[in-house]
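S.K.: The following comprises the amino acid sequence and a computationally predicted model.
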Amino acid sequence: MGGSVEVHGLSKSFGRQNIWHDVSLALPPGEITALLGPSGTGKSVFLKSLMGIIEPEHGQILIDGVDMVAAKESQRLELRKKFGVLFQDGALFGSMNVYDNVAFPLREHTRNSETEIRDIVMEKLDMVGLLGTEHKLPGEISGGMKKRAGLARSLVTDPEIILIDEPDSGLDPVRTSNLAQLLVDVNTATDATMLVVTHNIELARTLPDNLGMLYRRELVMFGPREEFLLTDHPVVSQFMSGDPEGPIGMSEETDHRTMDPVDYSEPPAGGGVGVMARHAGARPIEVLPHQLAPRNGNVRPSSARHRERVSSGAAPLYVADDDDREPAPPVRRPGPATRALGSTGDVFALSLDTTRATFRRPFAARETLEQFWFVVSVSWLPALLVAIPFGAVIALQLGTLTVQVGAQSFTGAASVLAVVQQAAPIVTTLVVAGAGGAAICADLGSRTIKDEIDAMRVMGVSPIQRLVVPRVLACIGAAVLLNGLVSVVGVVGGYFFNVVVQGGTPGAYLASFTALAQIADLWVGELKAVVFGFLAGIIACHRGLNTAPGPKGVGDSVNQSVVVTFLLLFFVNFVITTLYLQLVPGKGA
């Protein structure tokens, strides 16, 4: 039998907008439950709350008796291993083919051999009708195939709880029916607890054992299919019939805030199942639609338990009573200062988590090398092109100044100090942040809006350890490498312009290196490169993982990542330089 899911008094808000308040329900183990509601009522938010991806303000989510809300992240990762999740668009990893996508949870959480993994993967692909497509990338298959591949991936670990978000999204009616039949067959084979979030009426009529409906920030009804579909409740009746007349308007602002009193205490005339409501404007379904049955004459184990539970009266219909319900608590919208402090705290927390995850196993060595090569490949040429004029400007300016004060012999030393301590680390990190960091932010941002990050979390894999650590280490390594390269180019460029353009003496320029410069200057330059590279990587990853929905959200995150990194870089450079000059005495001082 599937896992146990109980929700008690759950409330969630974003800013001043309350999504839903005081939601309570229990998913009958092993049965199929559908959650309905008009668009924008927070159905997907509720689903992500069950996974522990979105944290509600109040309430409990008990997964086999363990509270997902109060659990630590390490506990949540373990609890999520009980889940299999089919996201709206499949949430397949774009860099992996179908086979590797489906095999991913097995490689992460089992010690199965590749032969065993292949047997399991091919079995699940056969179950969803995708044999022969295992070599294709997600971008090479249709939307319906992506959903089926996502379903296959959610099944490979034999989950106890299966969550399905809008399975009909983007599919034609025939493929929607096929997918619904596939879900029934999966439930028959696994006896897993299933929750389907949808606003497809036909799917809601024929697929689930139980139904619930969110409306105006409340769970207005929850109960067995037999009672839910035959109710006269005005909101449910209008939604299930698709009637434009009723309390549900075009938007929440036009929804009727009050409805005629409804008596839920009287049973329906002539018997029937459960408790029904009578309302003058309601259009109840007169005949209960036929429920989908498993193919090949199989019997769902949960269907017998469901019938027994309903006939015994152990499954009362839940109907919200607006008079008894407490009003949603007021939510204060944080001001700019609070949001800024919150973002700063999030970046600091991500920095600590990344540092800790760096020393955990398994270490993503291959991903780190690939990211390091990528950042270096997009940064080295711009860094060199910027370093040459940068070194030249420093040499020209210092050369002119030393001539004015009669200290031409120190031109070389001053140029080296300026390039190695200041110019090289700053130029390197500006390029790394502007090229590599922007690409990292865009990559993680696109993964975020396509639910790939959430899919990874649900599979019990830490995105910090798998994605953030390799990218931060890559930025640090690239910054250190390019810092040395830029330092050499800057010094050579300064030599050329000082000697050739300004007519300086080569021997004096080279001899002055040892006059004021010391080995500590080189080390402080590399230290800055390490710190700046870390900051560039962390900021890029933080903005990518917190991207707002849509392409505009990705673009805004990239812009914010670059700007914030630049501002932070100059501030940290000032702090490090000040500390260095105070703690390390100059040569000859």
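M.R.: That came through fine. Numbering: from 1, shown residues only.

S.K.: all contacts plus neighbour counts: C-alpha atoms, from now on.
M.R.: OK.

S.K.: outside of stretch 387-402, which residues touch it?
M.R.: If you take CA atoms under 8 Å, 6 or more residues apart in numbering as the criterion, stretch 387-402 is touched by 408, 410-411, 414-415, 418-419, 423-424, 427, 486, 489-491, 493-495, 497-498, 502.

S.K.: before we go on, here's another structure to hold up against the first:
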Amino acid sequence: MGGTVEVTGLSKTYGSQNIWHDLTIALPPGEITAMMGPSGTGKSVFLKSLMGIVEPEEGEVLINGVDMVSAKESHRLEMRKSFGVLFQDGALFGSMNVYDNVAFPLREHTRKNETEIRDVVMEKLEMVGLVGQEHKVPGEISGGMKKRAGLARSLVTDPEIILIDEPDSGLDPVRTSNLAQLLVDVNVLTDATMLVVTHNIELARTLPDNLGMLYRRELVMFGPREEFLLTDHPVVSQFMSGDPEGPIGMSEEVDHRRVGPRDLSPDGPYPSDTAVLSHHARAIEVLPRQLVPRDGQPRAAAERHRERVSSGAAQLYVADDDERERARANPVRDPLTRSLRSIGNVFAFALDTIRATFRRPFAGQEALEQFWFVVSVSWVPAILVAIPFGAVIALQLGTLTVQVGAQSFTGAASVLAVVQQAAPIVTSLVVAGAGGAAICADLGARTIRDETDAMKVIGVSPIQRLVVPRVLACIGAAVLLNGLVSVVGVVGGYVFNVMVQGGTPGAYLASFTALAQLSDLWVGELKAVIFGFVAGVIACHRGLNTAPGPKGVGDSVNQSVVITFLLLFFVNFVITTLYLQLVPGKGA
């Protein structure tokens, strides 16, 4: 029998918007459950909450007795191996072909050899009708094929719990029917607990054993399919019949304003004209035939479901008026609390990155590829900025030293300013503005395509696999470019001082060797390490927490660059102050 899923008192809020409140539901083990509801009611968020990808403010989610809300992330990763998840758009890894996408969970979590892996992968690809397409990358196949490949990947480890988000999106009616039939056949073979989120009424009427509906921040109804479909509840009847007249309007915001508790009660129809309710009640008169396995063999889950219904153990749940009043509450978290929480999340993310750096396996190839990428997009801008930077510093300091009669110290002042201040700042700003922005955009695109969530479900930490290599790449690039910028800046300042300001080459070099220390060079490199770490962490954090859509990615990139710049100048001030206080000057 499949895994157990028990949800109690779950509440989730994004900013000032409450998604759902005090949500309680238990999925019958081994049975197929479908969850419906108008757009914007948080069905996909509910799926992610079950997997521990989204963290609710209140409540618990027990998966085989383990609370995914309070468990440590390492424990969550382990628990997610019992899940198979089909995301709405497939969530395939864009850099892998279809075969490698499907094989990925087996290579990560089993000791099967490649021959055994190929046998399993080809079996699943044949099951979903993708044999012959295994060599293609996701960009070369249609949306429906991506969804079928995602289903094949979700099944390779024979999961106890299968979650399916909008299985019909991107598929024509025939393939939707075939996919529904496939899900029934999978349930026969695995006896897995299955939860399907769908808007497809025909799918909801014929596929599941149980049905539920989310509406206005609450679970309106949940129970056996045969009772759910024959209800005269206004919201359920309107949704199942697709009638424009009734409590459900064009948007959730309108629904919240126009509907009261009595309007949602079967005893208090909406609108006041009872003809509307009568129309809804007549909309579902005959229980449609449920899908059966292709081979005709009995489905164990269906047998258990009939026993539960006949014994009275499975009863239809309908939200009462008191629950609706509680669901209407829309808690708004204090802005200061939200800000402090966001800052705390960044620090926690940085600590997780540091810890993950020392875990195995280490993504060495990914780190080298990212290092080469960051350096390739940063070294030219860094040099182009370093030359005028060194010249401007030489000009300013040369003019100042002439005014105070200390022209012989121009070289030392210029070189120290470049090595300690200009080089680390220029390097890190370029790394953040070029490499960091690209990293943020890449991770943001992966996030909105659900690739990072797919990694978590497979039991792979995105921090270890994606973040650590990119942060180390930013650190390595910052250290390398810091040395390059220091040389270019010093040479630029030297040339400008000697050729433009008429300085003496010997005096320029002599003052530098007289006052500079080796620790000055080390503090510049230390700054480069810290600045590179900050740039990498902020870029990755914003990328993995981007809002949906292209605009969300663009906003994350902009926030990444701005936040990094502000932090770099603050950290530079702190490090410089500590260095000047703790390290005495040469000759002091």
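M.R.: Yes, it's here. Quantities reported herein were computed from a predicted structural model and do not represent experimental measurements.

S.K.: Just the helices from the stretch 401-550 of the first structure, written as ranges.
M.R.: Assigned by DSSP state H, counting those that start in this stretch, the helices in the stretch 401-550 of the first structure fall at 411-417, 424-431, 438-449, 452-458, 463, 469-496, 506-511, 513-516, 519-545, 550-583.

S.K.: excluding its backbone neighbours, what's nearest residue 284 of the first structure?
M.R.: Distances taken as CA to CA, 6 or more residues apart in numbering put residue 232 closest to residue 284 of the first structure, at 5.2 Å, once the chain neighbours are dropped.

S.K.: In the first structure, what residue spans correspond to strands?
M.R.: Residue ranges of the strands in the first structure, as given by DSSP state E, are 5-14, 17-27, 32-36, 58-63, 66-67, 83-86, 161-165, 193-197, 210-215, 218-224, 318-319.

S.K.: average distance between the fifth one and the second structure?
M.R.: In this case it means strand 66-67 of the first structure. Once fitted to the second structure, strand 66-67 of the first structure is off its aligned match by 1.6 Å on average (mean CA distance after the TM-score superposition for the first structure).

S.K.: roughly how far apart are residue 114 of the second structure and residue 264 of the second structure?
M.R.: For residue 114 of the second structure, the distance to residue 264 of the second structure (CA to CA, to the nearest Å) stands at 56 Å.

S.K.: Comparing these two, which shows the higher neighbour count?
M.R.: Between residue 114 of the second structure and residue 264, residue 264 has the larger neighbour count (other CA atoms under 10 Å), namely 24 against 12.

S.K.: For residue 485 of the first structure, list the residues it contacts.
M.R.: With contact taken as CA under 8 Å, 6+ apart, residue 485 of the first structure is in contact with residue 384.

S.K.: how near is it to residue 529 of the first structure?
M.R.: Taken as CA to CA, the span from residue 485 of the first structure to residue 529 of the first structure is 12 Å.

S.K.: same thing with residue 153 of the first structure?
M.R.: Using CA to CA, residue 153 of the first structure is found at 41 Å from residue 529 of the first structure.

S.K.: again with residue 72 of the first structure
M.R.: Distance of residue 72 of the first structure to residue 529 of the first structure, computed by CA to CA: 34 Å.

S.K.: any idea what residue 47 of the second structure aligns with in the first structure?
M.R.: Correspondence of residue 47 of the second structure to the first structure, assessed by TM-score structural alignment: residue 47.

S.K.: quick one: that match and residue 163 touch, right?
M.R.: Yes. Between residue 47 of the first structure and residue 163 there is a contact under CA atoms under 8 Å: 7.3 Å.

S.K.: More neighbours: these two, which one.
M.R.: residue 163 (24 against 21).

S.K.: The more buried one contacts residue 192, correct?
M.R.: No. Counting by CA under 8 Å, residue 163 of the first structure does not reach residue 192; the two are 10.1 Å apart.

S.K.: Please tell me how far the residue nearest the centre of the first structure sits from residue 464 of the first structure.
M.R.: The C-alpha lying nearest the average C-alpha coordinate of the first structure belongs to residue 453 (CA atoms, centre = their mean; 3.8 Å). The gap separating residue 453 of the first structure from residue 464 of the first structure is 10 Å, by CA to CA.

S.K.: now swap in residue 342 of the first structure and tell me
M.R.: Separation of residue 342 of the first structure from residue 464 of the first structure (CA to CA) stands at 19 Å.

S.K.: neighbour-wise, which of these two wins?
M.R.: The residue with more neighbours, out of residue 342 of the first structure and residue 464, is residue 464; 22 against 13, by other CA under 10 Å.

S.K.: Return the residues in contact with the more buried one.
M.R.: So residue 464 of the first structure contacts 353-354, 357 (CA under 8 Å, 6+ apart).

S.K.: now, which of those lie within helices?
M.R.: 353-354, 357 (DSSP state H).

S.K.: Can you go through those and name the buried ones?
M.R.: 354, 357 (16 or more other CA atoms under 10 Å).

S.K.: Save the ones in helices among the contacts of residue 464 of the first structure as a markdown table, and put in distance to residue 509 of the first structure too.
M.R.: Shown next, in a markdown table, are those (distance: CA to CA, whole Å):
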| residue | distance to residue 509 of the first structure |
| --- | --- |
| 353 | 47 |
| 354 | 44 |
| 357 | 47 |
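
S.K.: Comparing residue 72 and residue 529 of the first structure, which residue is more hemmed in?
M.R.: residue 529 (30 against 10).

S.K.: Can you tell me how far the aligned residue in the second structure for that one is from residue 426 of the second structure?
M.R.: Alignment note (TM-score structural alignment): residue 529 of the first structure maps to residue 528 of the second structure. Separation of residue 528 of the second structure from residue 426 of the second structure (CA to CA): 10 Å.
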